[in-house]
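>>> Kindly return the folded structure for what I paste below:
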Amino acid sequence: MYLSSLRELALGSRLKALSDHFYQAVDEVYRACGAGIESRWFPVLRFLRDVGPSTVTDVALAIGQTHSAVSQLADRLVDAGMVVRQRDPQDGRRSVLALTDAGERALGALGPVWLSIRRGMAESLGPRGAEMLDAIDACERALAERPVVPAILAKHAELVRENVRVVPYDPSLREHFLRLNRQWLERYFRIEDVDRAVLTDPEGMIVGAGGQVFFALYAGEVVGTCALIHEGEGVYELTKMAVDENYRGLGAGRKLLDAAIGEYRRLGGGTLFLESNSRLTRAVGMYGRAGFVMQEGARPGSHYERADVYMVYQGG
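Below you'll find the predicted structure:
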């Protein structure tokens, strides 16, 4: 599933989808068994039965929902005849929620249904069901000890102090060369045979042939890459420039470009060129600011079907 690939970033959405699934399943069971309640009523009704008359605030704290959500649910339960609002005998200025006789009777007949739900869930989910419940318990305890918002904001405060740094090719980073370039190639164009050859063998096609591959790192994450390919006789191609779409605005692209130009100069190159596409306006603009000059038409003998931009470096 798509959401599962987003991991923690989609945690709320994934849990919401699971919650909706279980709500719908239990509601279907309740209807099939002739029970007179809905799954979303269960926490409030069960709490009032087990604890007795309680304020909306007390119920909300106990079941982990907002005061507003419990108050709205209480209105529905009152309309359904399951709950009544009455004056708190200990403090006449406030009201409490209490089960009605109808509510008591409805819950009193649900023992077999609840047992079926427990056992049916266990059979359907298998061992993972028990693991999930244990994980939820642990998650609830962890969030009580350290709320998630301050934890995330603390990490963000650390990350905004981080800078992008560029490093040369290392075999441990090899997979990111393909991953990052595949991201933009498949979004805007397609992976051509020449791309595939270079992306799957950077050691042989680039580094071993007198060129270099660079990677942009941010807080330990590989967020960008580019390559400098030696075409022979002092001619180099700047290619395979890619920055993760989630990390734009950090200056990674320009730092990669500067690193490649610096390596070209260190190697004593005579010509540095690149091929691109006019659809990639941001990239073409960056190349121009770095000293690449637009040439008329496509490069003679171009490597790529998609290339309609040909630029040659004339910077200082």
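
>>> For the rest of this, base every contact and every neighbour count on C-alpha atoms.
Will do.

>>> Show me the helices in the stretch 151-300 of the chain, by range?
For the stretch 151-300 of the chain, the helices defined by DSSP state H, counting those that start in this stretch cover 174-188, 193-200, 202-205, 252-266, 281-289.

>>> any chance of those in TSV, with mean neighbour count too?
TSV is the format used below for the helices of the stretch 151-300 of the chain (neighbours: other Cα atoms under 10 Å):
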stretch	mean neighbour count
helix 174-188	16
helix 193-200	15
helix 202-205	18
helix 252-266	19
helix 281-289	15
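
>>> One more, so I can put them side by side:
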Amino acid sequence: MDYMKSLATLSLGSRLKRLSDQLFAEVAIIYDQAGLKLNPNYFPLINLLNSVGPIGITQAADYLSISHPAVSKIADKMIKEGYLIKQPHPTDKRASLLSLTIKALHIIKQATPVWEALKQQLDYIENLQTHSLLTSIDQFESNLNNYNLAQAVANQLTRKNAKIELINWHPDYKNDFYKLNFNWLESEFYGDLTEKDKHALENPESYYLSHGGYIFFAKQEAKIVGCIAMKPEENGYMELSKMAVTPEMQGQGVGRKLILEAIAKARELAVSTIYLETNSKLKRALTLYQHIGFAHCNHPKGKSDYHRADVYMELKLYV
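As a prediction, the model looks like this:
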């Protein structure tokens, strides 16, 4: 068992470090077999200087998107091993330029066919992936750079202690209802909206409320952090749908509170059965439904009107 896999995103940094260590170890073996006396860690900087010519450490850090101290540390090692020299900057006396030595140019010539073969084999492994690893890394790096993770965690820890208030529908929260549901549909199903979805989200008053339905919201301080809708059907059935919770509040019990509020309202209305439709890949939601008492059942119509829904569940209130 690989325990780090069970930690999911919490082990992301550790797993990327593990993958990096494995790749560097493999490259070190390849270099040794090819007779290359080159530290694999030098590849980004030696390749950059070979491509753009002499540059300063600050420029190199910008090109490689790594810290100035990290580039400086690698450059110092490469200077000691004879791969780099520092030259005076032609216009700035306070700065210097990193330049490749004859030794470095010789090693690049020797390494080039090895790098080409290595790239072909890594491309082959990359093409075996269901989703491109390089594209995923690009997206994740971009998202992380545009997201203040440290501040978001601090804010969540602060919000965690703030009280969750459950409130009924109000027109002021119509946009929240739309955004909460559209965002999770965008995240999980690429924004796949059926005509029923559009009606429900754009006109919840006519879709739910005018038919005797209800919409509840979870509110924390001044922010809406979750929602759920219920719509009465024939024969004492009630549909539970459009449950959504903001990403930062997931796992905090908000969804459970919303479902229990809906169940309480259903009991008050003497509903016999609550049903819902979902997708089998939404593991966290499925676990929550099962813990509350929902059971998997055959779909009464044979299949759902929502092509993304492959799970039908019911909760019996009055038998």
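
>>> Need the TM-score between these chains.
After superposition, the two chains reach a TM-score (TM-score structural alignment, normalised by the length of structure 1) of 0.51; 208 aligned residues with a Cα RMSD of 4.2 Å.

>>> re earlier: now the helices of the stretch 151-300 of structure 1 as a markdown table including distance to residue 46 of structure 1?
As requested, the helices of the stretch 151-300 of structure 1 are exported to a markdown table (distance: least, Cα to Cα, whole Å):
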| stretch | distance to residue 46 of structure 1 |
| --- | --- |
| helix 174-188 | 50 |
| helix 193-200 | 59 |
| helix 202-205 | 63 |
| helix 252-266 | 55 |
| helix 281-289 | 58 |
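
>>> Nearest to residue 149 of structure 1 among the ones you listed would be which one?
Distance to residue 149 of structure 1, taken as Cα to Cα, is lowest for helix 252-266 among the helices of the stretch 151-300 of structure 1, at 27.9 Å.

>>> can you give me the strands in the stretch 51-200 of structure 2?
With DSSP state E, counting those that start in this stretch as the criterion, the stretch 51-200 of structure 2 has strands at 84-88, 96-100, 164-168.

>>> deepest of those, which one?
Mean neighbour count (mean count of other Cα atoms under 10 Å) peaks for strand 96-100 among the strands of the stretch 51-200 of structure 2, with a mean of 20.

>>> Just want the angle from that strand to strand 84-88.
140 degrees (axes from the mean of the first three to the mean of the last three Cα atoms, to 10 degrees).

>>> Packing partners of strand 96-100 of structure 2?
Secondary-structure packing of strand 96-100 of structure 2 (3 or more Cα pairs under 8 Å, 6 or more residues apart in numbering; DSSP states H and E): helix 43-52, strand 84-88.

>>> which one of these lies closest to residue 168 of structure 2?
With Cα to Cα as the measure, helix 43-52 is the member of those nearest residue 168 of structure 2 (57.1 Å).

>>> Identify the residues contacting that closest one?
Helix 43-52 of structure 2 is contacted by residues 55, 60, 64, 71, 75, 98, 99, 100, 104 when judged by Cα atoms under 8 Å, 6 or more residues apart in numbering.

>>> so how far is stretch 299-310 of structure 1 off the chain centroid?
Here stretch 299-310 of structure 1 is found 35 Å from its chain centre; the criterion is Cα atoms, centre = their mean, to the nearest Å.

>>> returning to what we had before: out of the helices of the stretch 151-300 of structure 1, the one nearest residue 302 of structure 1 is which?
helix 193-200 (10.9 Å).

>>> against structure 2, where does the closest one fall?
Under TM-score structural alignment, helix 193-200 of structure 1 corresponds to residues 195-202 of structure 2.

>>> which one of the strands of the stretch 51-200 of structure 2 lies closest to residue 303 of structure 2?
strand 164-168 (31.4 Å).

>>> helices or strands next to that closest one in the packing?
So strand 164-168 of structure 2, by 3+ Cα pairs under 8 Å, 6+ apart, packs with strand 214-220, helix 254-268.

>>> Between strand 214-220 and the last one, find me the angle.
Here the directions of helix 254-268 of structure 2 and strand 214-220 differ by 150 degrees (the same axes, to 10 degrees).

>>> now for the helices and strands packed on strand 96-100 of structure 2, which one comes closest to residue 244 of structure 2?
Here helix 43-52 is closest among these (Cα to Cα), at 43.8 Å.

>>> Tell me how far the most centrally placed residue in structure 2 lies from residue 240 of structure 2.
Residue closest to the mean C-alpha point of structure 2, counted by Cα atoms, centre = their mean, is residue 140 at 7.2 Å. According to Cα to Cα, to the nearest Å, residue 140 of structure 2 and residue 240 of structure 2 sit 34 Å apart.

>>> repeat for residue 138 of structure 2
Distance from residue 138 of structure 2 to residue 240 of structure 2, by Cα to Cα: 38 Å.

>>> Neighbour count for these two, which is higher?
Using other Cα atoms under 10 Å, the more surrounded residue of residue 138 of structure 2 and residue 240 is residue 240, with 22 against 12.

>>> What does the more buried one correspond to in structure 1?
With TM-score structural alignment as the criterion, residue 240 of structure 2 lines up with residue 238 in structure 1.

>>> how near is its match to residue 150 of structure 1?
43 Å.

>>> ok, residue 36 of structure 1 - contacts?
By Cα under 8 Å, 6+ apart, the neighbours of residue 36 of structure 1 are 30, 106.

>>> Quick check: longest strand in structure 1 by residues?
Determined from DSSP state E, the single longest strand within structure 1 is strand 221-232.

>>> From the contact counts, what lies against that strand?
By 3+ Cα pairs under 8 Å, 6+ apart, strand 221-232 of structure 1 packs against helix 174-188, strand 212-218, strand 235-243, helix 252-266.

>>> buried residues in stretch 37-52 of structure 1?
Neighbour counts over stretch 37-52 of structure 1 (16 or more other Cα atoms under 10 Å) mark 37, 43, 44, 45, 47, 48, 49 as buried.

>>> Now these in a markdown table, please, with extra columns for distance to residue 95 of structure 1 and secondary structure.
Output for these, formatted as a markdown table (distance: Cα to Cα, whole Å; DSSP: H, G, I helix; E, B strand; the rest coil):
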| residue | distance to residue 95 of structure 1 | secondary structure |
| --- | --- | --- |
| 37 | 23 | coil |
| 43 | 19 | helix |
| 44 | 16 | helix |
| 45 | 17 | helix |
| 47 | 16 | helix |
| 48 | 14 | helix |
| 49 | 17 | helix |
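
>>> Nearest to residue 207 of structure 1 among these?
Using Cα to Cα, those come closest to residue 207 of structure 1 at residue 43, 62.6 Å.
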